[in-house]
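S.K.: missing the sequence, but the structure's below:
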């Protein structure tokens, strides 16, 4: 099933964009939806289903778990505290949270290192979800712990301790960042310490509301409020058929990846951010100072303070992507602010590994690349 929306955008090709969405659906993603903006003009589209059992169609205005796109919101809230003089980017985290990050680590790891993932603190994923440890080479790997944690409420300090107790990924301030959600949970605790309110409330008041977002927020329970899709997790073929995880306690990612939003709100947020209406120009410049980093899946990225840098034939784009169980999203804005793309999909980790553990190509990969190519560059050569 295909759901179409119309557009009168002179700078966009609605037929090509819709065809690219449809191709992602036909390649195997149950539902995909997007909003693309070009020089003040907007196109929205959707393709496929929100529920594979009922055939309920996915629509372009649905709310969606946007994963690590949350990190840009959290980074903006931290930069506001820097602007107010409550914290410095190069202040050791131990000066404010000595009990949370004690000893030499607290003295060496700075706020900047948490924001750009050079703290050396590893992620907690395989410790919070132990049945995943050793994937894909260990024969007894399973996704049982994903199900076991569906209704578990984690305290940020629990997850932070899992990361701090694990072997470090490197020395604090190293030249290459290693992506870790622990950094962002520590930043959430820092926001609470500085403002006297929960980090989610701080981000809501000072970032989400300032940007004028109407459909973005941290979930109050295990469900996505408002119209939304079911979210299908395949975990590299270990869950077959893919299972719905739209009902889940998101305390396992909190201010690192817990937000719910819409593609319209994501584009609005990044437009407001890059227009200087969320943080000032000096803060934005700091956020756009990138270093090489390694994502959780091992891929190389150029990472700033809560922002990815992506080079395309159309030029430089800034934004973030994200996944949580069953949901994927990406939002990118051109350096000149004229072109924006936000895409949401309701199936994730579809690639199956070979015997060596390397994920194998899937038709979805090419279809997604072609969608990004059309959305970002209007059919120009493939984006990075």
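M.R.: Yes, it's here. Only a predicted model underlies this, so the values are computations on that prediction, with no experimental measurement involved.

S.K.: Going by C-alpha atoms from here, please, whenever you check contacts or count neighbours.
M.R.: Noted.

S.K.: residues in contact with the closest residue in space to residue 293 that isn't next to it in sequence?
M.R.: Spatial nearest neighbour of residue 293, chain neighbours left out: residue 177 (4.1 Å); criterion: Cα to Cα, 6 or more residues apart in numbering. Neighbouring residues of residue 177 by Cα atoms under 8 Å, 6 or more residues apart in numbering: 116-120, 291-294, 303.

S.K.: structure B:
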């Protein structure tokens, strides 16, 4: 194969990320029937306990692909219309003209114009994304806060709009996906967590993937070290955390093996129909939470390098951790990577994150994982 797996090159790239400053990370790369998995660094900086490639991990907004797939299953059954206004389903949550203007599709691809609720739920992040004026205090204040989804949605819907419904570029917002979870509950008469578990997680045969009900990660896992742009020094462990602040839009716990299995089945048409998958890969420009304009579909986004095959997948972050899972368009090559620290970039005087050696090392790992040596 032109982009075969080279264990020595992959292992060296993984270890380079650890040397650049990530306490621990682990990955699985697949090329056809070939599989490489490895880990580098520690799961606990105090004890030196090593990370292993089979650890369970909070994967953040990779959850959105699971949620989008669940919604599209209901579209296929005729219970949800992709281009039906959300106000027809949830008039009390998105009332009036906005409810009639914002469609289900706009929620899934972040073109609804609804604001992110996070700065309103976490007061010390009030200036987010003006990072220089934020602080990490709310992360501790809300470690065990049990948020209600409708409360968070109210914050996002009640905030000033960030764009017109359907306008591009859209703006990435967790408010959209909490609404999709409420929509799932409305049309399935069960909770979003239960529906996604039965019809996406179990359908894909994922044995180490779950939407948590408490603040702990069950099974072997790493601690998660949040730096908040150098304002938490040394980075603090947030691995025990009530994830109701994102709910079924970003709280998934999984493994790199399970993530690769899920995305492989998704692109093979085994989770949603081929026509639904085609809808998922119809993209629009969206401003990411990092402030970059990316192409975004229905819970999927592409990663493209000129002259190279396109990959599809999703990334995610939580307090202290992150993950990225991508699969080549033909389904033959896959990578899932998890790291146990987050927001390592320090800020300049204007609040702009500065380059860090971790960024370059991760980019090199992704290149080797996706395109070979």
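M.R.: That came through, no problem. Predicted model only: the values in this text are computed from it and were never measured.

S.K.: that older thread, from residue 17 of structure 2, how far out is the aligned residue in structure 2 for the residue nearest to residue 293 of structure 1?
M.R.: Per TM-score structural alignment, the equivalent position to residue 177 of structure 1 in structure 2 is residue 170. Residue 170 of structure 2 is 32 Å from residue 17 of structure 2, where distance means Cα to Cα, to the nearest Å.

S.K.: which non-adjacent residue is nearest residue 32 of structure 1?
M.R.: Residue 32 of structure 1 sits nearest to residue 345 (Cα to Cα, 6+ apart), 4.5 Å away.

S.K.: aligned partner of that neighbour in structure 2?
M.R.: Aligned partner of residue 345 of structure 1 by TM-score structural alignment: residue 339.

S.K.: List the residues that contact that match.
M.R.: Contact partners of residue 339 of structure 2, counting by Cα under 8 Å, 6+ apart, are 22, 24-26, 321-323.

S.K.: among the residues you listed, which recur in structure 1?
M.R.: Here is what carries over to structure 1 from the contacts of residue 339 of structure 2, by both residues aligned by TM-score structural alignment, their matches' Cα atoms under 8 Å: 22, 24-26, 321-323.

S.K.: and of the residues you listed, the nearest to residue 270 of structure 2?
M.R.: Comparing those against residue 270 of structure 2 with Cα to Cα places residue 323 closest, at 23.1 Å.

S.K.: before we move on, what SS does the closest one have?
M.R.: Here residue 323 of structure 2 is recorded as strand under DSSP: H, G, I helix; E, B strand; the rest coil.

S.K.: any idea how far residue 231 of structure 2 is from the residue most central in space within structure 2?
M.R.: Taking Cα atoms, centre = their mean, the centroid of structure 2 lies closest to residue 61, which sits 1.8 Å from it. Distance, residue 61 of structure 2 to residue 231 of structure 2, by Cα to Cα: 23 Å.

S.K.: Same check on residue 250 of structure 2?
M.R.: Counting by Cα to Cα, the gap from residue 250 of structure 2 to residue 231 of structure 2 is 24 Å.

S.K.: Also residue 305 of structure 2?
M.R.: 34 Å.

S.K.: With neighbour numbers in mind, choose between the two.
M.R.: The neighbour count for residue 305 of structure 2 versus residue 231, taken as other Cα atoms under 10 Å, is higher for residue 231 (17 against 11).

S.K.: The more buried one against residue 136, yeah?
M.R.: Yes. The pair residue 231 of structure 2 / residue 136 is scored as a contact, 7.2 Å apart, by Cα atoms under 8 Å.

S.K.: Which of the contacts of residue 339 of structure 2 sits closest to residue 268 of structure 2?
M.R.: Of the contacts of residue 339 of structure 2, the one sitting nearest to residue 268 of structure 2 (Cα to Cα) turns out to be residue 323, at 22.0 Å.
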